[in-house]
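In: what's the 3D shape of this:
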Amino acid sequence: MTDLKDILNHDDELDLSSEEMIRYLQGEASEEERFAVEKQMADSSFVNEAIEGLQDFKDPAQVQEYVAQLNRQLQKHTARKIARKKKRRLRKDETWLIVAILGILLLCAFGYLVIHHFYTVK
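Out: As a prediction, this is how the structure comes out:
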């Protein structure tokens, strides 16, 4: 999950591109490609479900539009999470800044009282 810019980024389990899956579903894949796709479908339930899900689409343009829509949603979602993390980080930094300023003010006040006390005692 290091690269969340593309919903179809390739995992170790999925070695097929979306174009290969579409060619397989349209019957335009060569025998070798069909064999490779069917072997991956047998080996991986994820690939099997991906192919079954793609069978519902009649037009490859629909698949591409759906993938583009999912990518946009994924980017918006991750951008919001990143913005929240930055905002949270700023709040933590601000908290330490406030504590540091209060500590310095208290030290100054204490120093003033000590110095004032020594001058008034003499």
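In: From now on I want contacts and neighbour counts done on CA atoms only, so please keep to that.
Out: OK.
In: How many neighbouring residues does K92 have?
Out: K92: 11 surrounding residues under other Cα atoms under 10 Å.
In: Correction: the previous question concerned E94.
Out: Neighbours of E94 (other Cα under 10 Å): 12.
In: and if you look at A68?
Out: If you count neighbours by other Cα under 10 Å, A68 ends up with 15.
In: Which secondary structure element is home to it?
Out: Assigned by DSSP states H and E, A68 belongs to helix 60-121.
In: Please state the offset of that helix from the chain centre?
Out: Centroid separation for helix 60-121 versus its chain: 20 Å, with Cα atoms, centre = their mean, to the nearest Å.
In: same check, this time on stretch 45-58
Out: On Cα atoms, centre = their mean, the centre of stretch 45-58 falls 24 Å from that of its chain.
In: If you count neighbours, what's buried in it?
Out: Neighbour counts over stretch 45-58 (16 or more other Cα atoms under 10 Å) mark 47-48, 51, 54 as buried.
In: let's see this one next to it:
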Amino acid sequence: MKRPPRTTDATTTTEDDAALDATFEALADADCREILAAAATPKTTSELAEDCDIALSTAYRKVELLSETPLLAEGVRFDPDGDHAAEYVRDAADAAIELDDDGVALTVDDEGADPLAAALDAPGVSAD
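Out: Prediction:
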């Protein structure tokens, strides 16, 4: 399940939001945390698997989980030959957990994380 692009600087998930459980599950997983660290710049799943030294099938599962959270953004890497590929970039700079009478709320802030700028800085990508 792909999440829609963020329209604000912060995303809050609460007890009523399925992304809350997925986010906590992803943060509890060492491979997901390693993928988030490696995704400082846009990378394909294959590149993430290689950088994190994990099996490609594992990387696909972890990226799928992370894609259900506000932590990872999906984009498209355009290839001049027409072979476009999905690429992923970390879409979070900070996270805060709030506990109150209504339950748990997780706010993920992307301040400083600009997936578009990161995509344009990626090797082989040009805005021309």
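In: May I have the TM-score of the superposed chains?
Out: The TM-score (TM-score structural alignment, normalised by the length of structure 1) is 0.29; 63 aligned residues with a Cα RMSD of 4.6 Å.
In: which among the buried residues of stretch 45-58 of structure 1 gets closest to V99 of structure 1?
Out: Taking Cα to Cα as the measure, V99 of structure 1 lies nearest V47 of the buried residues of stretch 45-58 of structure 1, at 53.9 Å.
In: quick one: contacts for Q26 of structure 1?
Out: With Cα atoms under 8 Å, 6 or more residues apart in numbering as the criterion, no residue contacts Q26 of structure 1.
In: what separates it from V114 of structure 1, distance-wise?
Out: 87 Å (Cα to Cα, to the nearest Å).
In: Is I35 of structure 2 in contact with E50, as I believe?
Out: No. Counting by Cα atoms under 8 Å, I35 of structure 2 stays clear of E50, with 10.2 Å between them.
In: So between the two, which is more surrounded?
Out: Between I35 of structure 2 and E50, counted using other Cα under 10 Å, the more crowded position is I35 (25 against 14).
In: Just the buried positions in the helix or strand hosting that one, please.
Out: Using DSSP H and E, I35 of structure 2 maps to helix 30-38. Buried positions in helix 30-38 of structure 2, judged by neighbour count with 16+ other Cα under 10 Å: 31-36, 38.
In: try stretch 11-27 of structure 2
Out: Residues 11-14, 19-23, 26-27 are the ones in stretch 11-27 of structure 2 that count as buried (16+ other Cα under 10 Å).
In: And the helix holding I35 of structure 2, what does it pack against?
Out: helix 18-27, helix 45-52, helix 56-67, strand 85-90 (3 or more Cα pairs under 8 Å, 6 or more residues apart in numbering; DSSP states H and E).
In: who wins for proximity to L99 of structure 2 among those?
Out: Among the helices and strands packed on helix 30-38 of structure 2, the nearest to L99 of structure 2 by Cα to Cα is helix 18-27 (13.0 Å).
In: Summarise which helices and strands the closest one is packed against.
Out: strand 10-14, helix 30-38, helix 56-67.
In: and which of the buried residues of stretch 11-27 of structure 2 is nearest A118 of structure 2?
Out: Lowest distance from A118 of structure 2 to these (Cα to Cα) belongs to T11, with 19.6 Å.
In: What's the separation between the closest one and R61 of structure 2?
Out: 23 Å.
In: next one: A37 of structure 2
Out: Distance from A37 of structure 2 to R61 of structure 2, by Cα to Cα: 17 Å.
In: before we move on, back to that, distance to L102 of structure 1 and secondary structure added to the buried residues of stretch 45-58 of structure 1, as TSV?
Out: Converted to TSV, those look like this (distance: Cα to Cα, whole Å; DSSP: H, G, I helix; E, B strand; the rest coil):
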residue	distance to L102 of structure 1	secondary structure
V47	59	helix
N48	61	helix
I51	62	helix
L54	61	helix
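In: which one among these gets closest to V121 of structure 1?
Out: V47 (86.1 Å).
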